[in-house]
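Colleague: Prediction below, plus the sequence it came from.
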Amino acid sequence: MKLIRTLFCTSFLGVALMGFSQSGQDDPEQTYKKRVLETPEIDFLSSYYTQNGDNAAVSGGVGTEELTDLVGTVVLSIPLNEDDVLTIDASISAYTSASSSNVDPFDDRNQADPFVASSGASQSDTWVNFTGNYSHSSDDRNNIVSVKLSVSSEYDYFSVGFGGSYAKLFNEKNTELSINANVFLDKWNAIYPIELRPFGNNGIGFFRPDEITGNVNYNPDFNEFDDENRRSYALGLGFSQILHKNVQGSLSLDFVNQTGLLSTPFQRVYFNDVADSFIENFQLADDIEQLPDSRFKIALGGRLNWFLNETIALRTYYRYYFDDWGIRSHTASLEVPIKLSDQFTVYPNYRFYNQSAADYFAPFETHLSTDVFYTSDFDLSKYTANQFGLGLSYTDIFTKFHISKFGLKSIDLKLYRYDRDTTFGSFITTLGIKFVMD
């Protein structure tokens, strides 16, 4: 993988330098150049997400998966000159999770139960993210180079990411080739299930041995993780082509290599060959999720957009994914934008997803203590999912409505319903409002 990463970086820098070397081939008598972005733009984005299910990974593949999440995002795009644009993206997410609350199910007066949320500190958290992106376009607008930096944090996780991209347009801008590379360096602050902490490296934690029922000789073979870092390296290749005045197609190929701590420290596992121990109605963990410290992913995708007429268009997408953990998946989607008027468009959509199980997945109390790797996270299980959505957009190119110096350019409202053939289901509502400065 070191060789692959070196080739990725060399290729990226090479095409970027090639793009800059061609950027000065404009007419010396040219006196006007259209700006990449005419005026500053600001987007306000928000979403409300809810989910539920009965296969919580925190409690070993059983228990409530109830969660609500509210996200607010502000995206500010600033033209620095005719060629350069700076984009700043700031997001904050506040969630409440019945599942993660059971990292410590014994921290309130209710009977501990995997299907009942605890009211302790792990019930809620806040995630924040900041991303800055700088892009430069050549004078002929056929070469676009961008770089970005991102930082995100929550109570048990911190991440820094950086990367860049290069796009080349030719054939009278009917063809585009692109490459992007990103690196993410993550750091866990590992939080373990409450009952395992006294058996860890530090031997510190709250435990009530006098309340254990079932196997009263509870003595798990548990060790904390030595390495709490995760490193992700991603490379993406893209090709886009206008096939006809009404048809556009694109292909993508993505590679991701991850190393380090890829297990989630607070996700329990229960063994079939170990006697069960309980406090109240909650079964004490035999161990936590153990997954390999490396993972390589490949995804191949294609899009085909067909503009049938001035009113209706078809947007299709397909992706095939596989990795060295044994997962194979297929994604297919269809969106049908229908223009109701010059300002309003409605777009129903559907997405199908199917995947095989990871080699290391097994349901609740199915793994053996002799296994090397194990997880009961149903995100890594075999399942099929369907998502139905409906969107409505409003666009005003004349920005008639104003707030101070900013004119309203567009409003987008989207609703999605997602269901797996397990017990899991979710619903999300998103709202986006874009303003431009006059």
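Modeller: Structure's in. What do you need?
Colleague: C-alpha from now on. contacts and neighbour counts both.
Modeller: Noted.
Colleague: what's around residue 144, how many residues?
Modeller: 22 (other Cα atoms under 10 Å).
Colleague: Tell me who's in contact with it.
Modeller: 19, 135, 136, 137, 138, 166, 167, 168 (Cα atoms under 8 Å, 6 or more residues apart in numbering).
Colleague: What strand or helix carries it?
Modeller: Following DSSP states H and E, one finds residue 144 within strand 143-154.
Colleague: Spatially nearest residue to residue 355 (excluding sequence neighbours)?
Modeller: Excluding its sequence neighbours, the residue lying closest to residue 355 (Cα to Cα, 6 or more residues apart in numbering) is residue 329, at 4.0 Å.
Colleague: contacting residues around that neighbour?
Modeller: Residue 329 neighbours (Cα under 8 Å, 6+ apart): 320, 321, 322, 353, 354, 355, 356.
Colleague: Name the member of the residues you listed with the most neighbours.
Modeller: Among the contacts of residue 329, residue 355 has the most neighbours (other Cα under 10 Å), with 21 neighbours.
Colleague: hmm, back to that, what's the distance between the strand holding residue 144 and the middle of its chain?
Modeller: With Cα atoms, centre = their mean, to the nearest Å as the basis, strand 143-154 stands 15 Å off its chain's centre.
Colleague: Please apply the same query to stretch 314-326.
Modeller: Using Cα atoms, centre = their mean, the mean C-alpha position of stretch 314-326 is found 15 Å from that of the whole chain.
Colleague: what's the distance between the residue lying closest to residue 67 once chain neighbours are set aside and residue 121?
Modeller: Of all residues not flanking residue 67 in the chain, residue 97 sits nearest, at 4.3 Å (Cα to Cα, 6+ apart). Computed as Cα to Cα, to the nearest Å, the residue 97 to residue 121 distance reads 11 Å.
Colleague: here's the one I want to compare it with:
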Amino acid sequence: MKRIPLLLALICAITVTAQEKLQDSILTYKKRVLESTEVDFLMSYYTQDGNNAAVTGGIGTEELTDITPTIVVSIPLNDDDVLTIDAGISAYTSASSSNVNPFDGDGPADPFVASSGASGKDVLATFSGTYSHSSEDRDDIWSANISLANEYDYFSVGFGGSYTKLFNEKNTEVSVNANVFLDTWNAIYPSELRDNPDFVPHSDESRNSYSVGFGFSQILTKKLQASLALDVIQQEGLLSTPFQRVQFADVADVVVQQFTYGDDIERLPDSRFKTAIGGRLHYYINEIFVVRTFYRYYTDDWGINSHTASIEIPIKITDRFTLYPSYRYYTQTAADYFAPFNQHLSTQEFYTSDYDLSDFDANQYGFGVSYTDIFANFHIWKFGLKTIDLRFNQYERSTGLSASIISGGFNFVMD
């Protein structure tokens, strides 16, 4: 009987110790930022056509197709850190850029007909890596990134980072990010200008871009969320495209076959300052409908001012399927240095006939569908299929450019 108090004391001690350990484990438990490795397989097919190719001075075919397969792998390094690797290629064929040398085809040179030259196709390879760290309470997130891009006449390296702070019970979020891109051209010039003794090639083929962005997001009610973003970009160096032609109104045209020689290449200032400010407003109507709206104003010191407005209305038709109808409107003023084919003067310092820098309006209509299985029942090896996304967008510009893009993505999560 004397042993009973001792036994009871021992049991109490064990119980208290177990309870303390349980409480400690509860207090120290935290949800991982990313539970397991995720892999995204992305693919897009883009096609366009128009009659204002900058390669041939603002007239000619703009026909282009592009296929872009990409893989994105997100790896949780521990509870707080995630490494994301993004690698892809962009393989395109371009009727307009083939006319960098319009005389290497089988038929007569014509700005509205593609030449068969090597410049008519290329592959852009891209790679980026991002490391992100979240604090214990998940209220602070730091990230750093590096990127590389390369194609036959262009190489780019970039790096940057960001910081995000959540507070007010995670209802408020502020962020800042900064990035630097250091680019180098391997300038390719129009064929008729390469042997012209009066032609002056670029002496500096580098381009540097520096950007800073600020973000603010606020959950206003249970159904309404708003965000604001400000981006500032400074670019320096070779900001024109070396193989884009310009014809002068005060210089006699030289026409060979059906092709008008360029009097010079596009020449633009060696600096550009850009500013964009925008906002988003998301409203949850009910379990079926959500409204997502966006607006952005852009301006730069080349004279371009633009407005972008878009709306998307996700429609949840079942627990697994959601539809995404969308519409986007865009309008911009022309750059100070833009003029159409054969309307520039040789006395001007800067000039371009690139219709991307012209005055135009554009409409984009889109539709998408997504499939989500939170249990990832379908498996390929050790990965379960979590989501499938398919999108189609049709783009129409007032200058006559028309483009279509089909994109899709498969998200897999490791068991």
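Modeller: Cool, the structure landed. What you see is a predicted model, and the numbers here were worked out from it, not measured in a lab.
Colleague: Please work out the TM-score for the two chains.
Modeller: TM-score for the superposed chains, counting by TM-score structural alignment, normalised by the length of the second structure: 0.94, backed by 392 aligned residues with a Cα RMSD of 0.9 Å.
Colleague: which of the contacts of residue 144 of the first structure lies closest to residue 302 of the first structure?
Modeller: Nearest to residue 302 of the first structure, judged by Cα to Cα, of the contacts of residue 144 of the first structure is residue 167 at 17.5 Å.
Colleague: okay, now the closest one: neighbour count?
Modeller: Residue 167 of the first structure: 21 surrounding residues under other Cα under 10 Å.
Colleague: That one -> the second structure?
Modeller: Alignment note (TM-score structural alignment): residue 167 of the first structure maps to residue 164 of the second structure.
Colleague: Only the buried residues of the one helix or strand that match maps to, if you could.
Modeller: Element membership for residue 164 of the second structure (DSSP H and E) is strand 154-167. Neighbour counts over strand 154-167 of the second structure (16 or more other Cα atoms under 10 Å) mark 155, 156, 157, 158, 159, 160, 161, 162, 163, 164, 165, 166 as buried.
Colleague: Look up the average distance of that strand to its aligned counterpart in the first structure.
Modeller: When the first structure is superposed, strand 154-167 of the second structure averages 0.2 Å from its matched positions, counting by mean Cα distance after the TM-score superposition for the first structure.
Colleague: tell me which strands and helices that strand is in contact with?
Modeller: strand 140-151, strand 172-185 (3 or more Cα pairs under 8 Å, 6 or more residues apart in numbering; DSSP states H and E).
Colleague: After superposing, tell me the mean distance of the last one to the first structure.
Modeller: Once the two structures are superposed, the average separation between strand 172-185 of the second structure and the matching residues of the first structure is 0.1 Å (mean Cα distance after the TM-score superposition for the first structure).
Colleague: just the shortest one next, same as before
Modeller: For strand 140-151 of the second structure, the mean distance from the matching residues in the first structure following superposition reads 0.2 Å, by mean Cα distance after the TM-score superposition for the first structure.
Colleague: Contacts only, for the aligned partner of residue 355 of the second structure in the first structure.
Modeller: Structural alignment (TM-score structural alignment) places residue 355 of the second structure against residue 378 in the first structure. Contacts were defined as Cα under 8 Å, 6+ apart; by that measure residue 378 of the first structure touches 55, 56, 57, 61, 361, 363.
Colleague: Now render those residues as JSON lines, adding distance to residue 177 of the first structure and secondary structure.
Modeller: Output for those, formatted as JSON lines (distance: Cα to Cα, whole Å; DSSP: H, G, I helix; E, B strand; the rest coil):
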{"residue": "55", "distance to residue 177 of the first structure": "42", "secondary structure": "strand"}
{"residue": "56", "distance to residue 177 of the first structure": "42", "secondary structure": "coil"}
{"residue": "57", "distance to residue 177 of the first structure": "41", "secondary structure": "helix"}
{"residue": "61", "distance to residue 177 of the first structure": "43", "secondary structure": "coil"}
{"residue": "361", "distance to residue 177 of the first structure": "38", "secondary structure": "strand"}
{"residue": "363", "distance to residue 177 of the first structure": "43", "secondary structure": "coil"}
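Colleague: Just give the number of residues close to whatever residue of the second structure lines up with residue 54 of the first structure.
Modeller: In the second structure, the residue matched to residue 54 of the first structure (TM-score structural alignment) is residue 51. Using other Cα under 10 Å, residue 51 of the second structure has 19 neighbouring residues.
Colleague: Report the separation between the aligned partner of residue 326 of the first structure in the second structure and residue 218 of the second structure.
Modeller: Aligned against the second structure by TM-score structural alignment, residue 326 of the first structure finds its counterpart in residue 303. Taking Cα to Cα as the measure, residue 303 of the second structure falls 33 Å from residue 218 of the second structure.
Colleague: For residue 316 of the first structure, which non-adjacent residue is closest in space?
Modeller: Nearest residue to residue 316 of the first structure, sequence neighbours excluded (Cα to Cα, 6+ apart): residue 334, at 4.7 Å.
Colleague: The one you found contacts residue 314, correct?
Modeller: Yes: if you go by Cα atoms under 8 Å, residue 334 of the first structure and residue 314 touch, sitting 7.1 Å apart.
Colleague: Which of these two has more residues huddled nearby?
Modeller: Neighbour tally, residue 334 of the first structure and residue 314, criterion other Cα under 10 Å: the higher count belongs to residue 334, 20 against 17.
Colleague: Which residues are in contact with the more buried one?
Modeller: By Cα under 8 Å, 6+ apart, the neighbours of residue 334 of the first structure are 314, 315, 316, 317, 349, 350, 351.
Colleague: Can you tell me the SS state at it?
Modeller: Put simply, residue 334 of the first structure is strand when judged by DSSP: H, G, I helix; E, B strand; the rest coil.
Colleague: quick one: it from residue 146 of the first structure, how far?
Modeller: Note on residue 334 of the first structure: its distance to residue 146 of the first structure, by Cα to Cα, is 30 Å.
Colleague: what's the matching range in the second structure for the strand holding residue 144 of the first structure?
Modeller: Under TM-score structural alignment, the counterpart of strand 143-154 of the first structure in the second structure spans residues 140-151.
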